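Engineer: Kindly generate the corresponding structure for this input.
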Amino acid sequence: MTARQKRIVFIILGLCAVAGSSVMITKAMQSNLAYLYAPETVLAGEVPENKLIRVGGLVKKGSLKRSDTSLDLSFVLTDNRGNEVTVTYDRILPDLFKEEQSAVVRGKLNSDKVMIAEEVLAKHDAEYMPEELKDVLKKEHAPAPDKTTEVTY
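Structural biologist: From the prediction side, this is the model:
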């Protein structure tokens, strides 16, 4: 085998190794993906059951119910258009978790359309809201058109 043929074989083996690594990384990443859904999508039945997903919305006022004897709790995520998803959680909530604030919940949806949460993410300051959640809620909270006109000279 000449030096040129050895180089070609080495390059082909290198490309095969890179391709194989890429396939394995892609497969591993796909198993960890959790898509963000709005409560409206969940209620429409467009969300897979028993698969890791994220649901984003506002925590409905008065919906937070805590157990007296354990960490179990439940609350409702809403999009303020009448679409509500009940969430159950059995861990400590983030310090900034409040009713009427945005939250993103990661977990699995059961057959009763109840989200069994593994993680709850709360809004961390007055300006923060996940981009996906902004898009979903933007339609509901769009400001009314201003009827006054401003003239500048």
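
Engineer: switch to C-alpha atoms for all contacts and neighbour counts from now on
Structural biologist: Will do.

Engineer: Helix or strand: which one has Glu40?
Structural biologist: If you go by DSSP states H and E, Glu40 is part of helix 39-43.

Engineer: If you could redo that for Met24, that was the one I meant.
Structural biologist: Taking DSSP H and E as the criterion, Met24 maps to helix 3-31.

Engineer: Please spell out which residues along the very next helix or strand once past the helix holding Glu40 are buried.
Structural biologist: Next in sequence after helix 39-43, counting helices and strands by DSSP H and E, comes strand 52-59. Buried residues in strand 52-59, counted by 16 or more other CA atoms under 10 Å: Leu52, Ile53, Arg54, Val55, Gly56, Gly57, Leu58, Val59.

Engineer: this one next, for a side-by-side:
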Amino acid sequence: MTRKQRRLTLIGTGLATIAAALGLVSFAMRDTIVFFHTPSEVEAKGVAPGVRFRLGGLVQEASVQRGRDQVIAFRIGDANGAVGVQYRGLLPDLFREGQGVVAEGMLDPAGVFKADTVLAKHDENYMPREVADALKSQGRWQGEDPAATGSP
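Structural biologist: Down below sits the predicted model:
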């Protein structure tokens, strides 16, 4: 084999290895690249217990229950479904029923979302763009366009 052929073989092998690695990474991350899932997506996709993800939607009216040791139970819902959430800790000051939230955690075997982080809107006009888009696509959006208010 000549020097040129060895160099081309080495380059070809390197490119094939990089392509295979990128393919494996993209295959492994195909379901986890989403910023959050809505409750109806969680039910439709059948998210397995123990898989970490973010759940976004509106806190349902009359669903917040405060228990012992700073345990709070509430339901996050959208137009087509709702998921029960349990969170231990202090909620953001702006957390309340009817407001948009994004919670991070995992489902337990009973189907309850065990959150370790809860994010709420930060002022009167802001809602995470992903939550607003999901609500618009389901026909439940009642506010202004976030882009029109200048909110990030």
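
Engineer: ok so, going back, quick one: the buried residues of strand 52-59 of the first structure as CSV, columns for distance to Ser70 of the first structure too.
Structural biologist: Converted to CSV, these look like this (distance: CA to CA, whole Å):
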residue, distance to Ser70 of the first structure
Leu52, 25
Ile53, 25
Arg54, 24
Val55, 24
Gly56, 25
Gly57, 25
Leu58, 24
Val59, 21
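
Engineer: who are the neighbours in contact with the spatially most central residue of the second structure?
Structural biologist: Central residue of the second structure (CA atoms, centre = their mean): Phe36, 1.6 Å from the mean position. Going by CA atoms under 8 Å, 6 or more residues apart in numbering, Phe36 of the second structure touches Phe53, Arg54, Leu55, Gly56, Val102, Glu130.

Engineer: was I right about the second one contacting Phe113?
Structural biologist: When you say that, I think you mean Arg54 of the second structure. No. Arg54 of the second structure lies out of contact with Phe113 (CA atoms under 8 Å); the separation is 9.8 Å.

Engineer: Next, show the common contact partners of these two.
Structural biologist: Common neighbours of Arg54 of the second structure and Phe113, using CA under 8 Å, 6+ apart, are Gly105.

Engineer: Map Val87 of the first structure onto the second structure.
Structural biologist: Mapped onto the second structure by TM-score structural alignment, Val87 of the first structure lines up with Val85.

Engineer: thinking its match is in contact with Gly77, fair?
Structural biologist: No. Look at Val85 of the second structure against Gly77 with CA under 8 Å: they stay out of range, at 10.3 Å.

Engineer: give the contact list for the aligned partner of His122 of the second structure in the first structure.
Structural biologist: Correspondence of His122 of the second structure to the first structure, assessed by TM-score structural alignment: His124. For His124 of the first structure, the contacting residues are Leu96, by CA under 8 Å, 6+ apart.

Engineer: Shouldn't His124 of the first structure be within a strand?
Structural biologist: No. Counting by DSSP: H, G, I helix; E, B strand; the rest coil, His124 of the first structure falls outside a strand, being coil.

Engineer: returning to what we had before: just checking, what packs against the helix holding Glu40 of the first structure?
Structural biologist: strand 52-59, strand 84-89 (3 or more CA pairs under 8 Å, 6 or more residues apart in numbering; DSSP states H and E).

Engineer: Indicate which one of those is closest to Arg7 of the first structure.
Structural biologist: Across those, Arg7 of the first structure has its closest neighbour in strand 52-59 (45.6 Å, CA to CA).

Engineer: With the second structure overlaid, how far apart is the closest one on average?
Structural biologist: Compared with the second structure after the fit, strand 52-59 of the first structure shows a mean deviation of 2.2 Å (mean CA distance after the TM-score superposition for the first structure).
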